[in-house]
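[1] the sequence isn't on hand, but the structure is:
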């Protein structure tokens, strides 16, 4: 049986402001109506059944904004990020418990592949090589001397699986131009195929620190009376070193083989890449959402609500969200990371959350905020409920505008209908529920000296937060 291991733990900083730390690009619809994660699962068929997919992602994602995107799938949750080698080793160990030795297709969740038949052909060739014990990586035929990708040297006629000679991580421009001129270099796609036993043996050989922690996790799994992998992961995973599978294993192993590919691949690693993937007009403009271009050339305009209008501009990327606007020249959108780094240094909410924040029970939107008060619109899905909680620094006023709220306040449980309101004092245990069949919408006014989301003390929570 073939299993897919989907790596969905990245932070997606290069597509800010659309991508945020708590809802990165793999969970967003960058191209078409499906998220990048959903598209990754779709394209595996029929070679791999999506029911045999295991998604490795962060606890913060799965119990926060990405809950709705993930709850239907099998997941392994990393309490902290430790790069790809620990994540892949953990997934291989979990899927091989009980003596199984499955074939694993390891894919990032945030790539685009346009040529599905060619991808399936490459996937089948990779599985055949992995059956012989090889660690197989997918090499993408370079189309330009990109300096943001790693390169793999392998001598092949463009179809044959070939031994890898060496890896080069993100070369300078002159080196990348030399690689393209030589012709035996391929972009490193970050996609792999191998037997669980093969990758675990190489992890033990080349990454003893990862292997040692993994053994502690496996012993806890064997001793557990439940089929839940998470308690052992929570107990030990943070002790893993942070290291990539490329640097930790593949660059050191003599079992690595390359499958050459020409599959319409992109890692969607910048707004320049989004522009290149998008449908364009006859002047090279890509207009997404509520956007208007007059006398513009080679420009990306991405609107998420407000109208984005441009006149007479060339070679720009403009991306609008409710709380941030990015303007960058084409060719420099990789520098968006510098913006995120500065926002992180300032501890600014714009690098973590959108104005509308998804939650397992629904969503909330910050409407207005000033010192001493905050106003939100809260939407609770039918049948959903917030945790039983209290706040030490704020009171809350709730006004129901649609649906019917079931409110727990202390020992009292009561309903609040549209155009009615209730008040939650500081320190009072409370819960908001929607027991109806239509969405519940309320306006919440918070008043207090501290209004951040970490002023929540939970007592009961069906989402295990």
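    Yep, that arrived. These figures come from a predicted structure and were not determined experimentally.

[2] from here on, contacts and neighbour counts on C-alpha atoms
    Noted.

[3] residues near the residue nearest to residue 314 when sequence neighbours are not counted, how many?
    Beyond its immediate neighbours in the sequence, the residue positioned closest to residue 314 (CA to CA, 6 or more residues apart in numbering) is residue 297, lying 4.8 Å away. Residues contacting residue 297 under the criterion other CA atoms under 10 Å number 19.

[4] here's the one I want to compare it with:
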């Protein structure tokens, strides 16, 4: 029997409750909210011990495939598969597909540790002891979740009722409780025997799929067929779209855990947060003597119990309490920190506006597998961008129907292919790319290439790209 645990990292969420930093194109799991590496990378490092784990399976949205691959490479963490969801279908089918794939890679008795990629977890000794307890129960056919000992009457979490005790192994789940109002949450905290539902699981692939067959057969069928018909694309496994789309859009809690009689919970008291709102970020971090958490170019005066973060402009806040101020290079959010759950409502409002919808989708800086670009200036028939290309990377061989481009090298060395002719440019040199030419940009150097791109023409949208060759499979 294979005793190693297969980590399954769920990295497909598009949550925007941490807007404006988290957006659909680059959600919170890929952001360095609490340190120098992203939450996804923190999760990868937590499952990097080869004595305990196999290489992880990552399940993510197809749009995030290059971010996942890039951040895993930055951590020097090998993965056994990056499984791409063609559409968003919640956690039930994602976990089922991972279980099917794990059996194919590691055998029928594969044991899975399912982890969201966007949580903060203090992996102390209690964490590893809890994992050992969960693995023991899961190998006996139980479906195990982790219940966090509550420290406050939180209304943003679901709860689990159980006789479980911290450090005492797995116990049966008595019932699941939906996110409560504040009065109910306070009562549960006072009564005891309730735990926050962490969304982390340890399950045997065979046991879980057997319960899916009984309780969620449509989910299981969609997962099996999507994996069976999946195709390899570079380093990614693309789940078959037609089958995956047939899966019900339902969480694993609703589909399986709230219906099965095999659910156990391991009670834990290590520090944990789903970082699902700005007040959760505030609570999870060290604060100054006035109760403030600040990050970036920030100045505070007479401010208390507040969160102020900026990744661009200098933000000065004076004489306020219980506020969250989140500033990016193209949007600023200001609201009550205690009302942080309302950010989602604001995002919905912005998404419904023609002039503001893009603020919920994209950052001014867009990341690509070769590097990325930032918007600097937009005008009538022109726009200016800052491009950055990683060492050894190159863009697709392409052409445009509606625009010409000027490239000016700011830093590094650029190798430019223009209608079959190759030119090498160094700092302060430039080149003109006329409309319709076939061109490519590459960085042959050892440092990042940075250049300014000036586009001129009748249409400047990103979809005016005809890719002829592309090393990332986009042609």
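    Looks like it arrived, so ask away. Every value quoted in this text rests on a predicted model; they were computed, and no experiment measured them.

[5] returning to what we had before: what does the residue nearest to residue 314 of structure 1 correspond to in structure 2?
    Counting by TM-score structural alignment, residue 297 of structure 1 corresponds to residue 304 in structure 2.

[6] ok, that match to residue 21 of structure 2 distance?
    Counting by CA to CA, to the nearest Å, the gap from residue 304 of structure 2 to residue 21 of structure 2 is 22 Å.

[7] looks to me like residue 259 of structure 1 is in a strand.
    Yes: checked against DSSP: H, G, I helix; E, B strand; the rest coil, residue 259 of structure 1 lies within a strand.

[8] thought it was touching residue 159?
    Yes: with contact defined as CA atoms under 8 Å, residue 259 of structure 1 counts as touching residue 159 (7.3 Å).

[9] give me the three-state assignment for the equivalent of residue 432 of structure 1 over in structure 2.
    In structure 2, the residue equivalent to residue 432 of structure 1 is residue 441, according to TM-score structural alignment. Classification of residue 441 of structure 2 using three-state DSSP returns strand.

[10] what strand or helix carries the closest residue to residue 441 of structure 2 other than its chain neighbours?
    Nearest residue to residue 441 of structure 2, sequence neighbours excluded (CA to CA, 6+ apart): residue 416, at 4.9 Å. Under the criterion of DSSP states H and E, residue 416 of structure 2 resides in strand 414-418.

[11] same check on residue 56 of structure 1?
    Counting by DSSP H and E, the element that carries residue 56 of structure 1 is strand 53-58.

[12] and that strand, which stretch of structure 2?
    Using TM-score structural alignment, strand 53-58 of structure 1 pairs with 56-61 in structure 2.

[13] quick one, helices of structure 2?
    39-46, 65-74, 90-106, 125-138, 182-191, 205-215, 217-228, 241-245, 252, 278-283, 343-351, 357-361 (DSSP state H).

[14] any chance of the ones you listed in JSON lines, plus distance to residue 324 of structure 2?
    Below are the helices of structure 2 laid out as JSON lines (distance: least, CA to CA, whole Å):
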{"stretch": "helix 39-46", "distance to residue 324 of structure 2": "21"}
{"stretch": "helix 65-74", "distance to residue 324 of structure 2": "28"}
{"stretch": "helix 90-106", "distance to residue 324 of structure 2": "29"}
{"stretch": "helix 125-138", "distance to residue 324 of structure 2": "31"}
{"stretch": "helix 182-191", "distance to residue 324 of structure 2": "21"}
{"stretch": "helix 205-215", "distance to residue 324 of structure 2": "41"}
{"stretch": "helix 217-228", "distance to residue 324 of structure 2": "40"}
{"stretch": "helix 241-245", "distance to residue 324 of structure 2": "38"}
{"stretch": "helix 252", "distance to residue 324 of structure 2": "33"}
{"stretch": "helix 278-283", "distance to residue 324 of structure 2": "7"}
{"stretch": "helix 343-351", "distance to residue 324 of structure 2": "11"}
{"stretch": "helix 357-361", "distance to residue 324 of structure 2": "18"}
